[in-house]
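Asker: Quick one: sequence plus predicted model below, questions after.
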Amino acid sequence: MGTVIVGAVLVVIVGLIVRSMIKDKKNGKGCGGDCGHCSGCH
């Protein structure tokens, strides 16, 4: 039973992280992989 609860908590945490990353990407934050237009690489 404890394993199921820990697994569910991990799934929720990973889901929130992915959701945050998608939200940041839509808002133009984070790395888009195009270092020619990024001031953070240089």
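Answerer: Right, received. Where do you want to start?
Asker: C-alpha only now, for contacts and for neighbours.
Answerer: OK.
Asker: Please give me every residue in contact with Ile17.
Answerer: Going by C-alpha atoms under 8 Å, 6 or more residues apart in numbering, Ile17 touches no other residue.
Asker: Now do the helices in the chain.
Answerer: Remark: helices assigned in the chain by DSSP state H are 2-26.
Asker: ok, and here's another one to check against it:
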Amino acid sequence: MPKLIFFIKSESVNLKNYTIKDIPGSSGRLDVISRCLLSGLL
């Protein structure tokens, strides 16, 4: 169950970051992934 909640959480954060930053390329994607992990831990 906790994994499912974490997955939904990270997905919503993912969408938010893409809307705010909207940076194409690997650098933007890495930033989004790192933010997802940080928000998941917090």
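Answerer: Received, thanks. Fair warning: this is a prediction, and the values are worked out from it, not measured in the lab.
Asker: Please state their TM-score.
Answerer: The TM-score (TM-score structural alignment, normalised by the length of the first structure) is 0.49; 22 aligned residues with a C-alpha RMSD of 0.7 Å.
Asker: Go through the host helix or strand of Val32 of the second structure and flag the buried ones.
Answerer: Assigned by DSSP states H and E, Val32 of the second structure belongs to helix 26-41. Across helix 26-41 of the second structure, burial judged by 16 or more other C-alpha atoms under 10 Å covers Arg29, Asp31, Val32, Ile33, Arg35, Cys36.
Asker: right, and out of those residues, which lies closest to Leu4 of the second structure?
Answerer: For those, the residue nearest Leu4 of the second structure by C-alpha to C-alpha is Cys36; the value is 14.2 Å.
Asker: Let me know whether that closest one touches Val13 as I believe.
Answerer: Yes. If you go by C-alpha atoms under 8 Å, Cys36 of the second structure and Val13 touch, sitting 6.2 Å apart.
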